[in-house]
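Peer 1: here's my sequence, what's the structure:
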Amino acid sequence: MESEELGCGGTVACLTLDSHWDPEAEIILGHGAYGSNSFGLGVGIFGSHTTHAWPACAEEIAEKFLDTTAIDTSILANDAGEGGEYWQAANIGMGALFHMAAMAMWIDSGPTGIIQRGYKHFSRAFMAKEPGHEGPIKQGDEGRAHLNRLSAVGLRHHPCLRMPGDVISEMAVEFISATDDGVVIHSKTGVILVEVLVNNKHCTHMEYTAENFGRRQSGQIPAEADEAAAVFPTQIALSRDRLRGLVGELAESDEVVLSVTSLNRDWPQQREIRRLAKL
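Peer 2: Below is the predicted model of the structure:
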């Protein structure tokens, strides 16, 4: 998927169609699992060595995700030792490609979900049952086969997922400036997400959507005046006290990072990140 017309400056997700299993060397040739968004191009790559187990159409989804045919390792790969049956191979191959494509679009954060290696249970997002699983698949059994909230909001407004009829406004420009009491986030087109990371791990996030705009205005969601003034605020002030409330107790060596995603942001500059040495 790649569309500069829709404001996406270069994002590609692909399968290497000549990847195959070499049983003598016991290695998958022509295969790489890679997702990145560096140097002005987003790339998500995975091998095609599991496609024999994939559904070819919607009508085959149930059949393929229930197929317990054993992988014959004299001709086919058991990827990472986790795809011993066809339904497992479909999970790993399809789920991992989704994972790599999301990383190409800079969706790689959050505490749970398919982006955090939940793709081994990819079928549970579509199926009510699974080979070897007793009873129906319930929400609590999904095994991370979901998009966490942070990823879902980020993908919803990602330029690569716009429809052809969607309005494209001017490109986002954002920056974070320091104040005596904290920081101020500035965005020309409006902020949709502010993620807070501690020591490079997700801690919490704040989101700005049409669905929560009314609750921000009414005070149901704590928000400063700027955050309640627009669906996608163009300025957000974060005091030191508020930041401390978000991250909790910190050690002297802890590093806090703010990661900001704006509306209509082309991915190569999707995030303005500010490192806060001390709170």
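Peer 1: every contact and neighbour count from this point should use C-alpha atoms.
Peer 2: Fine.
Peer 1: which elements pack onto the longest helix along the chain?
Peer 2: Ranked by residue count under DSSP state H, the longest helix found in the chain is helix 86-104. Under the contact criterion of 3 or more CA pairs under 8 Å, 6 or more residues apart in numbering; DSSP states H and E, helix 86-104 touches strand 11-16, strand 34-38, strand 41-47, helix 61-65.
Peer 1: ok, A96 to C14 distance?
Peer 2: As judged by CA to CA, to the nearest Å, A96 and C14 stand 12 Å apart.
Peer 1: what of E272?
Peer 2: 28 Å.
Peer 1: quick revisit: between A96 and C14, which is the more surrounded one?
Peer 2: Taking neighbours as other CA atoms under 10 Å, A96 and C14 compare with A96 leading, 26 against 15.
Peer 1: following up with a second sequence; could you model it the same way so I can compare the two?
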Amino acid sequence: MSITTSTIEPGIVTVTVDFPPVNALPSAAWFDLGEQILAAGADPATHVVILRAEGRGFNAGVDIKEMQATEGYGALIDANRGCAAAFAAVYDCAVPVVVAVNGFCVGGGIGLVGNADVIVATDDAVFGLPEVDRGALGAATHLARLVPQHLMRTLYFTAQNVTAQQLEHFGSVYRVVPRADLLETALEVARMIAVKDTRVIRAAKEALNGIDPVDVKTSYRLEQGYTFELNLAGVSDEHRDAFVTTGKAKA
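Peer 2: Purely as a prediction, here's the structure:
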């Protein structure tokens, strides 16, 4: 289980997540992911970052089993802070971040993808927030960057998924390709960015963040506040325990 950074071509750095079986990340891994993304962007030799994953799917969110096996609220606090740090790192990375989504992208994965600059996905990729089925809230901030407002609310309340093809229709996913072509497609986009003057691209990234109509970091932390309330009320534990025991949402 690891998060690794490597230079795949001059100016193009990949950050790869590999946490079998479903890339549900423990708290420490979220912090590590954020640190590696920021470090890659801080290197003057880096012109663009590709965020990708090995295995069945891109990301399954936080490791709920870790959370339920820990006494008190320490694991919850660490998971929330870790997610906030990783999401912010994608947004604040000094160079553009291209995400390559394979299979499923749910929960915390939406926070990563929603803050990215370019999204490419496999033709079997699905995106969603099962948060309400886990007794939690969060990442509506980022889902709202992928789909129109009313669809976001429908997906959020129902915990349904949206397909890569639907997101391509909305313009939030740039390309949808067979799984075998995913990395090469991400590289094609990255190369188009990497050949530009990195001084200009870095300024462009900062400028685009500066004119963003939504403060994604503050709005996400607001969402997390309601999750803490649900935890203090005992609601979240009921739902997480049901998921750990049965693998299904609490009825």
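Peer 1: what would you report as the TM-score here?
Peer 2: Aligned and superposed, the two chains score 0.26 in TM-score terms (TM-score structural alignment, normalised by the length of the second structure); 111 aligned residues with a CA RMSD of 5.8 Å.
Peer 1: hmm, back to that, got the angle for the longest helix of the first structure vs strand 34-38?
Peer 2: 10 degrees (axes from the mean of the first three to the mean of the last three CA atoms, to 10 degrees).
Peer 1: just checking, F46 of the first structure touches I28?
Peer 2: No: F46 of the first structure lies out of contact with I28 (CA atoms under 8 Å); the separation is 11.4 Å.
Peer 1: please identify which of these two sits among more neighbours.
Peer 2: F46 (26 against 18).
Peer 1: just name the most buried of the helices and strands packed on helix 86-104 of the first structure.
Peer 2: strand 41-47 (a mean of 23; mean count of other CA atoms under 10 Å).
Peer 1: show me what that one is packed up against.
Peer 2: On the basis of 3+ CA pairs under 8 Å, 6+ apart, strand 41-47 of the first structure makes packing contacts with strand 11-16, strand 34-38, helix 86-104.
Peer 1: now render the ones you listed as TSV, adding distance to G182 of the first structure.
Peer 2: Formatted as TSV, these follow (distance: least, CA to CA, whole Å):
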stretch	distance to G182 of the first structure
strand 11-16	35
strand 34-38	30
helix 86-104	30
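Peer 1: which SS class is R275 of the first structure?
Peer 2: Under DSSP: H, G, I helix; E, B strand; the rest coil, the three-state class of R275 of the first structure is strand.
Peer 1: does it touch V198 like I think?
Peer 2: No: using CA under 8 Å, R275 of the first structure makes no contact with V198, being 9.9 Å away.
Peer 1: which of the two has more neighbours?
Peer 2: V198 (17 against 13).
Peer 1: quick check: that one touching L246?
Peer 2: No: with contact defined as CA under 8 Å, V198 of the first structure does not reach L246; the gap is 10.6 Å.
Peer 1: in which helix or strand does A89 of the second structure reside?
Peer 2: Using DSSP states H and E, A89 of the second structure falls within helix 74-92.
Peer 1: give the buried residues for that helix.
Peer 2: 75-76, 78-92 (16 or more other CA atoms under 10 Å).
Peer 1: do a quick rundown of the helices in the stretch 101-250 of the second structure.
Peer 2: Here the stretch 101-250 of the second structure has its helices, by DSSP state H, counting those that start in this stretch, at 108-114, 140-143, 149-158, 164-170, 182-194, 198-210, 216-232, 235-246.
Peer 1: got those helices as CSV, with distance to G34 of the second structure columns?
Peer 2: Converted to CSV, the helices of the stretch 101-250 of the second structure look like this (distance: least, CA to CA, whole Å):
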stretch, distance to G34 of the second structure
helix 108-114, 10
helix 140-143, 16
helix 149-158, 25
helix 164-170, 25
helix 182-194, 20
helix 198-210, 17
helix 216-232, 14
helix 235-246, 25
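Peer 1: which of those helices is buried the deepest?
Peer 2: Greatest burial across these, using mean count of other CA under 10 Å, falls to helix 108-114, with a mean of 28.
Peer 1: hang on, the earlier thing: with distance to S262 of the first structure added, can I get the helices and strands packed on helix 86-104 of the first structure in TSV?
Peer 2: Shown next, in TSV, are those (distance: least, CA to CA, whole Å):
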stretch	distance to S262 of the first structure
strand 11-16	18
strand 34-38	17
strand 41-47	18
helix 61-65	36
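Peer 1: wait, R240 of the first structure touches A178, no?
Peer 2: No: in this structure R240 of the first structure lies outside contact range of A178 using CA under 8 Å: 10.7 Å.
Peer 1: the strands in the stretch 151-279 of the first structure, which residues?
Peer 2: With DSSP state E, counting those that start in this stretch as the criterion, the stretch 151-279 of the first structure has strands at 174-179, 182-187, 191-198, 201-207, 235-239, 256-262, 271-276.
Peer 1: would you tell me which of the ones you listed gets closest to M103 of the first structure?
Peer 2: Counting by CA to CA, M103 of the first structure lies closest to strand 271-276 out of those; the figure is 13.6 Å.
Peer 1: next, the angle strand 182-187 makes with the closest one.
Peer 2: Using the same axes, to 10 degrees: strand 271-276 of the first structure against strand 182-187 is 170 degrees.
Peer 1: could you list the buried residues of strand 271-276 of the first structure?
Peer 2: In strand 271-276 of the first structure, counting by 16+ other CA under 10 Å, buried: R271, E272, I273, R274.
Peer 1: wait, what's in contact with the last one?
Peer 2: To tie it back to what came earlier, the one meant is R274 of the first structure. I176, V257, L258, S259 (CA atoms under 8 Å, 6 or more residues apart in numbering).
Peer 1: nice, that's everything, thank you.
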